[in-house]
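Predicted model and sequence follow; I will ask about them next.
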Amino acid sequence: MTLTIQNIKRVGSDTTESVTIENGKIKGWNIEPEGETIDGKGGTLAPALIELHAHLREPGQTEKEDLHSGLAAAAAGGYGTVVCMPNTSPVIDDPALVRSLIEKAGALGLARLKPAAALTKGQKGEALAELSYLKGAGAAMFTDDGRTNENARVLRLGLEYAGSLGMVISVHAEDATLRADGVMNEGPVSEALGLPGNPAAAEAARVARDMELVAQTGARLHVQHLSTARALDIVREAKKRGLPVTCEVCPHHLDLTDEALRGFDAIYKVAPPLRTQADADYLLEGLLDGSVDCIATDHAPHTKAEKERDLLEAPSGIAYIEIAFPVMWTKFGDKLGLEKLLDLMTAAPARVMGWPEPSLEAGAPADLVVLDLYTEREVNPAEFKSKAKFTPWQGQTLRGWPLLTVVDGKVAYRRE
């Protein structure tokens, strides 16, 4: 299959060009058009985004999301590759299930799926899953995300085993005993609302413990969705020690704070919780100075009925993978700049995983996105591909909308 995208500007360039794709790879730039031709409408061409942390809810929770809706939402958001979390029903701890998900996703022609597998059987934190077989089946990483790893000895063994396999373990770093029944950040806002708080120390204490396990094992560890300044300082210190540690932050922890909970709306309930403006500002500085390695969304869809429960009962999670880039570009593009932001959402996740960095050169895999960096559009959740058709950014005007997403040389999404 041959495809030519015309009337585009390569990221970092003001020159209008065309790119030709053949057999899943970039054939060349500004050559005689071949095959199907698509007008890029003057948009900016970049490598497709890479998501290391999304909940697609399949198997067993498909009333919230499924592979088709989740990967369609990802493609609409400009993502070419998605790592899905294993806290499904049943848990993704079986090599046959990993293979089945990859096969099913591959037939959809949407974003590419790379399943994460559970670190422990049933994500119970007691006994390691069959990590070698899971890797052989195609698992991208190991994680008990959705649950914290309370047993330090089990995590140590997991790090040693995963390290021998050349695999990354990612962790949801919260001390469950400190978090307790907290539903939002512990501080003046939680006290004013009379709601149980989740202290910053819950994250910092667990990150500190995990850094010592990395020091002991020498294995790679990726810390998910950092939310506090103190935890980032601990990661910084670990990196200065030369430890093989990486971390991610999510757009909602940069753009939203615990002040949003004053209306008691569970749409803002996430884990870890929205923190203070000072934490958000500090995390942004971490992106700027390289202390934070990449951006992930923690796309976590639930049904509207679940999120309409009160804050004590509603599940945690925000689903917004299809507007993640517009949120980041509109809110923080002036500080980060386009090339830095794109790096944080493309090449940086690849570096975390040890994958080849995406490229726009001839011969590179044709995972591409065309972005409209200037046209403003209002966020309308009714248009979402995701089953979770609600968002904290509803009604806001954003820029940076994907116009076209190409995965493996084929069109996975095209804005009408």
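That came through fine.

contacts and neighbour counts: CA atoms only from here.
OK.

Packing partners of the longest strand along the chain?
Across the chain, the longest stretch assigned as strand under DSSP state E is strand 2-10. Packing partners of strand 2-10 (3 or more CA pairs under 8 Å, 6 or more residues apart in numbering; DSSP states H and E): strand 16-22, strand 36-39, strand 44-47.

okay, now the one to match up with it:
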Amino acid sequence: MTGTLLTNITLADGRRADVRVADGTVAAIRQAGHGGPAELTLDCTDLLLLPGLVDLHTHLREPGKEDAETVETGTQAAAMGGFTSVHAMANSTPTADNASVVEQVWRLGRAAGWCDVHPVGAVTVGLGGESLADLGSMAASQAAVRMFSDDGMCVHDAVLMRRALEYVKAFDGVVAQHAQEPKLTAGAQMNESELSGLLGLGGWPAVAEEAIIARDVLLAQHVDSRLHICHVSTAGSVEIIRWAKQRGIAVTAEVTPHHLLLTEELVRSFNPVFKVNPPLRRDEDVQALRAALADGTIDTVGTDHAPHTAETKQCEWTIAAMGMTGLETALPVVQEAMVETGLLDWAGVARVFSATPARIAGLSDQGQVDASGVPLEGSVANLLVWDPSARGVVDPARHATRSRNSPYAGRELPGRTVHMFYRGQRVVADGALATAYRHEPVAP
């Protein structure tokens, strides 16, 4: 058993090491220069080793919207972005609100083989917000669903939200809320501000997000259940979540890469690529979100990868679909917004992008790391070899995702995936998909 040897690679804690991958595991981590022989040796001088990334918030569109994305293309994009696990949101067609659909998505992920795909079950039937979906059957299915969300729609009925929080306690599930009070956002097109008035676009007030978060953390406290807040976007939301955590309420939260970097000023262009839900906010919100991710108030980064066809995105602003692609640019954005600003070190990146989301989702086989973000010997070899010194201009036409609605087109971003190991298989080699790679289905 000699496997693959990554020589002279930099670990998240700054040490240089030789790391051996064999039989699907991290077989050994040794001082650089002491790794021994191997079937394949990869010189990783000046490269960084990170645990495979985990995304709690991905839209893969299949079934029903394969013109925008498929599980195959979405997981290829995930692999190129450094992700070994993604959670597929329920707003497919048909909705993933029953065991049949979540098992279909789960099987498609296994057949594709680029990363683990964990379906997210809908909270309500058809995302309609009127009656609970069959949460128990989805939890008991082969997909073993543990996260439930009506993302794209808010569970705005307080009684239904309470019932959902109570129900998922039986199997240690979590409800992930898209916090948006619908009556406060009717006709909204962008962040409510002086700029929205100047541009003549319907405003999306911060309180529409904050009011739902405030209600839901109190509900979670009342029933003693787990709540996860999707795509936090305002400084006020950060303060509510911080308040809740100080009181021991079981709430976790995510922020998207685009909310860490982009602001509402981009809407001046009326380019629909910047139309997203929740909307791009003020610079003050961006700074508050960065600080909250650094201090742990916000737990993780979720891409909210939302591919759309050209027909639904390249049109006038008011009728354009909301959403941005993000799997392939997530880590570069976080490197620019958080690492290069000194707010996070690479151990912190490993925490917010891998260890913490894996813990929230209950992924015991994702691949364990220590407190410094260094993989543990014997754990599953879900590993990202990253070049932090690389810089490149984003060209959506070269992305693996089927859609092209990236807000970073033409922008220079740092970092590049060099190699990607998924359960010990090198699915990205020298910066490109290992398209000859095929795997035996992984065990559930």
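Arrived safely, thanks for sending. Values in this document were obtained by computation on a predicted structure and should not be read as measured data.

TM-score for this pair?
Scored against TM-score structural alignment, normalised by the length of the first structure, the superposed chains reach a TM-score of 0.96; 415 aligned residues with a CA RMSD of 1.5 Å.

Let me have the helices and strands packed on strand 2-10 of the first structure in TSV, extended by mean neighbour count.
Below are those laid out as TSV (neighbours: other CA atoms under 10 Å):
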stretch	mean neighbour count
strand 16-22	22
strand 36-39	14
strand 44-47	26
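
Show me the one of the ones you listed that comes nearest Lys307 of the first structure.
strand 44-47 (34.0 Å; CA to CA).

Could you measure from the equivalent of Met85 of the first structure over in the second structure over to Ala112 of the second structure?
Aligned counterpart of Met85 of the first structure in the second structure: Met89 (TM-score structural alignment). Here Met89 of the second structure is placed at a distance of 17 Å from Ala112 of the second structure (CA to CA, to the nearest Å).

Who has more neighbours out of the two?
The residue with more neighbours, out of Met89 of the second structure and Ala112, is Met89; 29 against 20, by other CA atoms under 10 Å.

give the contact list for the more buried one.
Contacts for Met89 of the second structure (CA atoms under 8 Å, 6 or more residues apart in numbering) come out as His57, Thr58, His59, Leu60, Pro119, Val120, Gly121, Ser149, Asp151.

hmm, back to that, in the longest strand of the first structure, what counts as buried?
Thr2, Leu3, Thr4, Ile5, Gln6, Asn7, Ile8, Lys9, Arg10 (16 or more other CA atoms under 10 Å).

before we move on, what about stretch 102-117 of the first structure?
Ile102, Ala105, Gly109, Leu110, Ala111, Arg112, Leu113, Lys114, Pro115, Ala116, Ala117.

The helix or strand where the second one lies maps to which residues in the second structure?
Secondary structure assigned from DSSP states H and E places Ala105 of the first structure in helix 95-106. The aligned range for helix 95-106 of the first structure in the second structure is 99-110, by TM-score structural alignment.

Quick one: residues in contact with that stretch.
Stretch 99-110 of the second structure has contacts (CA under 8 Å, 6+ apart) with 62-63, 71-72, 75, 94-96, 115-121, 134, 137-138, 141-143, 145, 441-442.

In strands only, show me the residues you listed.
For the contacts of stretch 99-110 of the second structure, the ones inside strands are Asp116, Val117, His118, Pro119, with DSSP E as the criterion.

where along the first structure do the helices fall?
Applying DSSP state H to the first structure gives helices spanning 67-76, 95-106, 131-137, 152-165, 176-179, 188-193, 200-217, 229-240, 251-255, 277-289, 304-307, 324-336, 338-345, 347-353.

Just name the most buried of these.
Mean neighbour count (mean count of other CA atoms under 10 Å) peaks for helix 67-76 among the helices of the first structure, with a mean of 26.

Could you dump the buried residues of strand 2-10 of the first structure into CSV and include distance to Thr228 of the first structure?
As requested, the buried residues of strand 2-10 of the first structure are arranged in CSV below (distance: CA to CA, whole Å):
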residue, distance to Thr228 of the first structure
Thr2, 47
Leu3, 45
Thr4, 45
Ile5, 42
Gln6, 44
Asn7, 43
Ile8, 39
Lys9, 37
Arg10, 36
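
The first structure: which residue goes with Trp243 of the second structure?
Taking TM-score structural alignment, the alignment pairs Trp243 of the second structure with Glu237 from the first structure.

One more: Val207 of the second structure?
So Val207 of the second structure corresponds to Ala201, using TM-score structural alignment.

How about Asp387 of the second structure?
Per TM-score structural alignment, Asp387 of the second structure is aligned with Asp372.

distance of Leu128 of the first structure from Leu159 of the first structure?
Relative to Leu159 of the first structure, Leu128 of the first structure is positioned 10 Å away (CA to CA).

Next: Glu174 of the first structure.
Counting by CA to CA - Glu174 of the first structure and Leu159 of the first structure are separated by 18 Å.

likewise Thr120 of the first structure?
Distance of Thr120 of the first structure to Leu159 of the first structure, given as CA to CA: 12 Å.

rewinding a little: between strand 16-22 and the longest strand of the first structure, find me the angle.
Interaxial angle of strand 2-10 of the first structure relative to strand 16-22 (axes from the mean of the first three to the mean of the last three CA atoms, to 10 degrees): 150 degrees.

what's the spacing between strand 2-10 of the first structure and its chain's center?
Put simply, strand 2-10 of the first structure sits 27 Å off its chain's centre (CA atoms, centre = their mean, to the nearest Å).

One more: stretch 305-324 of the second structure?
Centre-to-centre, stretch 305-324 of the second structure and its host chain are 20 Å apart (CA atoms, centre = their mean).

which residues in the first structure does that stretch align to?
Per the alignment by TM-score structural alignment, stretch 305-324 of the second structure matches residues 299-318 in the first structure.

swap in stretch 260-279 of the second structure?
Using TM-score structural alignment, stretch 260-279 of the second structure pairs with 254-273 in the first structure.

Stretch 50-67 of the second structure too?
Aligning stretch 50-67 of the second structure against the first structure (TM-score structural alignment) gives residues 46-63.

Quick check: the helix holding Ala105 of the first structure compared with the second structure, mean distance?
Compared with the second structure after fitting, helix 95-106 of the first structure has a mean deviation of 1.8 Å; criterion: mean CA distance after the TM-score superposition for the first structure.
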